[in-house]
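[1] Pasting the sequence and the predicted model now:
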Amino acid sequence: MSPHRSSGLPGSGAGAHAAAPVVTPERLNSATPGAAEAALLTCCGSLRWARRVAAHRPYPDLDALLAASDEAAYDLSPADLTEALAREPLDPPGPRWGAPRATYTAAHTALRAAQAAYESRFGHTFVICLDDVAPDEALDHLLSGLRSRLGNDPEEERAIAADELRRLARGRLTRLTLRRTGANTADIAADDATEPTRPPSRPDSPYVPV
């Protein structure tokens, strides 16, 4: 199991972190390097990725930011990918996805079994981006994805996991920079001398590493 596994409740357990900051592209552009990296680490757990995206500021718009994110994600080394996968938080599907509790409980049991088999085979957490999947289809999509990818060879699966992380980073960056309703206006302040070694929770995302 992943060393960052929590009790299974969003925001609880050993894997919980402070809420992700809400930023705009303009605030990301003007933030100190350390603050920008800390915000970016909520979208992808590779420090090299975060530093590279932060170093290429300013970004004129979200499209430019997403293009830089993709480029940095495509260049992740095996060590960078391992780091990013190890930092993926647990956020299991539940009632907030519209799943009945009985369905959730049964699916969670199946997910745990499939995840254990996956981690035993590949040595890292399963990740999948479900941004384009309807909430009522997410559980089935997640389980089918886990089961189908168990048949991959390790090299092929790491390539798929890397692409899923790239897609997750795009979605998280979009939500991080475009959220307006109920936004917490707290600064993305971080001491520039402080190394951002553990990212806060990710911006809300309908995906699950289990």
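    Everything's here; your move. Note that the structure is a prediction, hence the values are computed from the model and not measured.
[2] Please make it C-alpha for all contacts and neighbour counts, starting now.
    Fine.
[3] show me where the protein has strands.
    For the chain, strands defined by DSSP state E do not occur.
[4] Give me the longest helix you can find in it.
    Assignment by DSSP state H gives helix 154-178 as the longest helix of the chain.
[5] Next, count neighbours for the closest residue in space to residue 172 that isn't next to it in sequence.
    Closest residue to residue 172 apart from its sequence neighbours, by CA to CA, 6 or more residues apart in numbering: residue 43 at 5.2 Å. For residue 43, the count of nearby residues is 30 (other CA atoms under 10 Å).
[6] same thing with residue 58?
    Counted with other CA under 10 Å, the neighbours of residue 58 add up to 16.
[7] Residue 160 now?
    Using other CA under 10 Å, residue 160 has 16 other residues around it.
[8] measure it to residue 17 for me?
    Shown here: residue 160 relative to residue 17, a distance of 27 Å by CA to CA, to the nearest Å.
[9] and if you look at residue 54?
    21 Å.
[10] And residue 117, by the same measure?
    Residue 117 is 27 Å from residue 17, by CA to CA.
[11] then this one, side by side with the first:
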Amino acid sequence: MLTSDFPASPPHREPATPSARSARWPVPAQSRGSGPAVTAALPGLDRFNTAAPAAAEAALLGCCASGRWARRLAAHRPYPDVDALLAAADEASYDLTAADLAEALAEESVAHTLPARTGSAALTALRAAHAAYESRFGHVFVICVDGLRPDELLDHVLAGIRARLGHEVEEERAVTADELRRTARGRLARLVA
């Protein structure tokens, strides 16, 4: 049986994109002695709760790249159930400062919003919309695409960009923070599934 600080990545579903960003459990060659050894047989939440602090933070940074957010969630372990973890993640997301949000957005990618098998004309339109958004607001466009079918992604993302390009900067900052919270929540749920 393989034992390590973290076992292999739990299975999760994400849109099939060229470089879909997702949280991963690191797989060290052997236990580093910095925390209890965890076996691959443990459910995701148990793995997360018993992981070494640095490893838990690293996995959390794959969900939301705010260091303060990741440290806060890792420090409050163990969580009794997934709902408690997700509630804590939401609370930590609501407390993100402008600097925390900027830190998290700097690591986001448009790849999670690019539908697989998109025609070249649609892909060109989507890239142009992303570029217009980044030019206006100074950061990548973030929208939660959890629960959407692949054939719905393009229309959803384009409609979101078009609608949000009309926002004032402060209004868009609030919408972006909420979309980042929802995206991080989905990634976290998949991480501990």
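    That came in fine, so what should we check first? Nothing here was measured: the structure is a model prediction, and the numbers come from that model.
[12] How alike are these chains, TM-score-wise?
    The TM-score (TM-score structural alignment, normalised by the length of structure 2) is 0.77; 160 aligned residues with a CA RMSD of 2.0 Å.
[13] Map the residue nearest to residue 172 of structure 1 onto structure 2.
    Alignment of residue 43 of structure 1 against structure 2 is given by TM-score structural alignment, with residue 63 as its counterpart.
[14] is it true that that match touches residue 23?
    Yes. If you go by CA atoms under 8 Å, residue 63 of structure 2 and residue 23 touch, sitting 5.3 Å apart.
[15] Common neighbours of these two, please.
    Residues touching both residue 63 of structure 2 and residue 23 by CA atoms under 8 Å, 6 or more residues apart in numbering: 187-188.
[16] which non-adjacent residue is nearest the corresponding residue of structure 1 for residue 78 of structure 2?
    In structure 1, residue 78 of structure 2 lines up with residue 58, judged by TM-score structural alignment. Distances taken as CA to CA, 6+ apart place residue 29 nearest to residue 58 of structure 1, at 4.9 Å, with adjacent residues excluded.
[17] Neighbours of the aligned residue in structure 2 for residue 124 of structure 1, how many?
    In structure 2, residue 124 of structure 1 lines up with residue 139, judged by TM-score structural alignment. Applying other CA under 10 Å, we find 18 residues neighbouring residue 139 of structure 2.
[18] where's the aligned partner of residue 140 of structure 1 in structure 2 relative to residue 83 of structure 2, distance?
    Per TM-score structural alignment, the equivalent position to residue 140 of structure 1 in structure 2 is residue 155. Plainly put, residue 155 of structure 2 is 31 Å away from residue 83 of structure 2 if you go by CA to CA.
[19] Over to residue 169 of structure 2?
    Taken as CA to CA, the span from residue 169 of structure 2 to residue 83 of structure 2 is 32 Å.
[20] Looking at these two, which is more packed in?
    Shown here are residue 169 of structure 2 and residue 83; by other CA under 10 Å, residue 169 has more neighbours (14 against 11).
[21] I'd like to know how many residues surround the residue lying closest to the more buried one once chain neighbours are set aside.
    Nearest non-adjacent residue to residue 169 of structure 2, counting by CA to CA, 6+ apart: residue 137, 6.8 Å away. By the criterion of other CA under 10 Å, residue 137 of structure 2 has 16 neighbours.
[22] was I right about residue 137 of structure 2 contacting residue 170?
    No. In this structure residue 137 of structure 2 lies outside contact range of residue 170 using CA under 8 Å: 9.9 Å.
[23] wait, what's in contact with the match of residue 124 of structure 1?
    105-106, 133.
[24] ok, of those, which come out buried?
    105, 133 (16 or more other CA atoms under 10 Å).
[25] Quick check, central residue of structure 2?
    residue 63 (3.2 Å; CA atoms, centre = their mean).
[26] Let me know how buried the nearest residue to residue 22 of structure 1 once chain neighbours are set aside is, in neighbour terms.
    Leaving aside its sequence neighbours, residue 22 of structure 1 sits nearest to residue 176 (CA to CA, 6+ apart; 5.7 Å). By other CA under 10 Å, 23 other residues sit near residue 176 of structure 1.
[27] Alright, that wraps it up for me.
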